[in-house]
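**Student:** sequence first, predicted model second:
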Amino acid sequence: MAISYRPMRAKDVRECATLVATHPVIGPRYADVLNDLRAVWLALLGLEAFRAVVFEDSQQSGTKIVGVGVSAFVSDEFLQSLKRPPFFWVGPELTRRALRGESPLLSDRAVREANTKGGLNLAVWEGAVRAELWECAEAHAAVVSAFVEQHRGFLLKEAVCQPSTREFLEVILRSGAQLLHEDGRYVDFGDRSLDEVFKMAHYVGLTRKVALCRVGAWAGLLFVYQAPQCGFRPSEQRLLLAALQGVTDRELADELGVSLSAVKKTWLSIYNRVSTHLPSLFPNGVAIPEEGERGREKKQHLIAYLRDHPEELRPASL
């Protein structure tokens, strides 16, 4: 088994919605809106507030999708409404509101503004793997790794989720997250067993204040933040996000739907920006990308920096 993840594409949405529909735990939660999930996700794909990945097992013939992870940046009003009893299932409620034209997902502009000042509310829409992987340690590790990588570098205020299995509920709680009590407080452990908690709508989450006090817990990594230095433009960020996968410029052009010359011009713009704001990053202070070893070396330096500083690739008001 070799599980990896990548951004969800339009062609993946049908299979991902089917995975949710056939999931014995989360499928029934959707009830009357189950058949609408595909259309809603397809309409939201590409928005800054809609974060979606698929998990694949490359050792299976044809590289099979074995899981899906979707989260959203939501309004303060929605976050407060989900904290008021009676608790509800977040994914189905987000689907219903989107169908009514009342989606609580932030606009692209609102995401940029909140990520620059004030902070974002993160709600996990759905995270699920196929039933045969429920007790697979590698699958759990892949989901956790993807979740952290997808959301690290954002200015988060609070994060909340509803694990798809009893096993993953325990994993999340061990990570440093807390259960939301009916009085609106997060607590380390409620007065009920996890089996009882899992049977009903429940929330597991963490606030920024608590997270930064939990040294060593992976959930706390989500809330580590520093302001970006480079101020990359959205087109530059899109190229850099794709480049993190280690692809060639020609593959970048195909992935982004642009010409090879446009890719090279974007790299030049990126290097010039970095040389202005982080002049010590490149060897010898050279900003112009050359072909050959020196060009590859500069790109490696930049990619290594971005892996440690994901805030440079997050939307922000410039």
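**Tutor:** That came in fine, so what should we check first?
**Student:** switch to C-alpha atoms for all contacts and neighbour counts from now on
**Tutor:** OK.
**Student:** please, where are all the strands along the protein?
**Tutor:** 3-7, 50-57, 64-74, 120-129, 156-161, 178-180, 186-187, 204-207 (DSSP state E).
**Student:** using CSV, lay out these together with mean neighbour count and distance to Thr276.
**Tutor:** Output for the strands of the chain, formatted as CSV (neighbours: other C-alpha atoms under 10 Å; distance: least, C-alpha to C-alpha, whole Å):
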stretch, mean neighbour count, distance to Thr276
strand 3-7, 17, 31
strand 50-57, 22, 31
strand 64-74, 23, 32
strand 120-129, 24, 29
strand 156-161, 22, 28
strand 178-180, 23, 43
strand 186-187, 17, 44
strand 204-207, 22, 35
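**Student:** what segments of the stretch 151-300 of the chain are helices?
**Tutor:** Counting by DSSP state H, counting those that start in this stretch, the stretch 151-300 of the chain has these helices, from start to end: 166-174, 194-199, 208-211, 218-221, 234-243, 249-256, 260-277, 293-308.
**Student:** adding distance to Asn35, write those out as JSON lines.
**Tutor:** Below are the helices of the stretch 151-300 of the chain laid out as JSON lines (distance: least, C-alpha to C-alpha, whole Å):
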{"stretch": "helix 166-174", "distance to Asn35": "25"}
{"stretch": "helix 194-199", "distance to Asn35": "23"}
{"stretch": "helix 208-211", "distance to Asn35": "36"}
{"stretch": "helix 218-221", "distance to Asn35": "33"}
{"stretch": "helix 234-243", "distance to Asn35": "31"}
{"stretch": "helix 249-256", "distance to Asn35": "30"}
{"stretch": "helix 260-277", "distance to Asn35": "39"}
{"stretch": "helix 293-308", "distance to Asn35": "38"}
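**Student:** structure two is appended below for comparative analysis:
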Amino acid sequence: MRYRLVQEEDLPACLDLLDSNGRCVLSPRVRANLPRLWADWLAQDRHAPKSFVLWEDLSSPNAPRVEAIGTAHFVHDAVYDLLMREPQPYLIERLYSMVLDGHQPFLDQREIAHGNAGEGLSLLMSLYLQREHDLDHPDSQRLRPLGAAAWYFCHAGFNVQRMLSEVYGRPGGAYMAAGGFELAQVFEAGPDLPPDSEPHQLAIDRANQPPRAMQPLSLWLLHPPPPVLGLSASLQTVAILALQGDTDRAIAARLGISADAVKQAWRGILRTMSAHMPDLCRDTTNATADGSPPVRGSEHRRIVIEYLRQHMEELRPWSDPTRAARRAPSPATPRPR
């Protein structure tokens, strides 16, 4: 079992799981447009990584078989306020109905960067479905630690101010409550839906937490430090895809660039790391002779990848207004007449 970010070619399998699970009710209009809406979202901002994850079983007789899918969106604060003020079931239905009506509830990368460097972001965990809905099923047990790992991969390092999540059934709601979420609303499920289909919406808001609160989510994303490396968006994307195990060739195919461009991106990442942290790849075991290069090539890259895995804030969009102000040219001095 593993998790990875969804690509456009994965969408048929994701839609199949959505339909076979049967607990997320969509209108005919949203369901008919969902393949296009998902594909447009994945392509947005030059294929910057999105919080759209699948979990797949590589040991199944029908491997790889998608076992679970999950989506999350950063939304405008006004959209979040509306969803909390006027709750309705099926967040994904409501969000994509807004899009089809000509509105844009989702933040783009530039807006995410501003919110990340500012007061924080509003995050909607709009969909999570498993093939085996029973949390006691062996496949669910195998998914559980990978769910936490995928959550960290997608959201650690973001300055999240508040979150709203939707799950289906009482066991799912209890599981989210154990992670620090507070129940916001429970809706009735239709009589034709499978058991344990009641939509549960749960929320967590940093403003309602005691100062320096210690609870599960505070360890990961409620108080991230600002980045120090200043990696560009393109370098961040290459590094994130490498973190999930993609090869250079796979990264190139996903982003529609050449393998040489990926290698050039890695040179930029390694150069930046060496400039900011020259001791990161220094040999501390005295295994190399004095003056010799400590590490090279794939070994250097492996060390850098592990550092970035521990500091995900370096891979998140960030727009520091004070830094921009420092870069702005000063007004020209008026010439005397």
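**Tutor:** Thanks, I have the structure now. Just so we're clear, the structure is a prediction, and the values are computed from it rather than from any experiment.
**Student:** nearest to Pro283 of structure 1, of the strands of structure 1?
**Tutor:** strand 3-7 (31.1 Å; C-alpha to C-alpha).
**Student:** ok, back up a step: so which of the helices of the stretch 151-300 of structure 1 is the most surrounded?
**Tutor:** helix 218-221 (a mean of 21; mean count of other C-alpha atoms under 10 Å).
**Student:** that one packs against which elements?
**Tutor:** Judged by 3 or more C-alpha pairs under 8 Å, 6 or more residues apart in numbering; DSSP states H and E, helix 218-221 of structure 1 is in contact with helix 137-151.
**Student:** what range in structure 2 matches the helix it packs on?
**Tutor:** Taking TM-score structural alignment as the measure, structure 2 aligns residues 141-155 with helix 137-151 of structure 1.
**Student:** buried ones in the matching stretch?
**Tutor:** 143, 147, 150-155 (16 or more other C-alpha atoms under 10 Å).
**Student:** show me what contacts the counterpart of Leu34 of structure 2 in structure 1?
**Tutor:** Here Leu34 of structure 2 is matched to Leu37 in structure 1, going by TM-score structural alignment. Contact analysis of Leu37 of structure 1 by C-alpha atoms under 8 Å, 6 or more residues apart in numbering lists 17, 95.
**Student:** hmm, back to that, which one of the strands of structure 1 lies nearest to Ala243 of structure 1?
**Tutor:** The closest of the strands of structure 1 to Ala243 of structure 1 is strand 3-7. By C-alpha to C-alpha, the value is 12.4 Å.
**Student:** list the helices and strands that closest one packs on?
**Tutor:** With contacts taken as 3+ C-alpha pairs under 8 Å, 6+ apart, strand 3-7 of structure 1 sits against strand 50-57, helix 137-151.
**Student:** turn the ones you listed into a markdown table, columns for distance to Leu306 of structure 1.
**Tutor:** Listed next are those as a markdown table, based on distance: least, C-alpha to C-alpha, whole Å:
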| stretch | distance to Leu306 of structure 1 |
| --- | --- |
| strand 50-57 | 19 |
| helix 137-151 | 12 |
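**Student:** minimum distance to Leu106 of structure 1: which of these has it?
**Tutor:** Across those, closest to Leu106 of structure 1 is strand 50-57 (C-alpha to C-alpha), at 8.9 Å.
**Student:** and the angle from that closest one to strand 64-74?
**Tutor:** Counting by axes from the mean of the first three to the mean of the last three C-alpha atoms, to 10 degrees, strand 50-57 of structure 1 lies at 160 degrees to strand 64-74.
**Student:** which residue is the nearest non-sequential neighbour of the counterpart of Ile240 of structure 2 in structure 1?
**Tutor:** In structure 1, the residue matched to Ile240 of structure 2 (TM-score structural alignment) is Leu241. Counting by C-alpha to C-alpha, 6 or more residues apart in numbering, Leu241 of structure 1 lies nearest to Leu313, which is 7.0 Å off, once chain neighbours are set aside.
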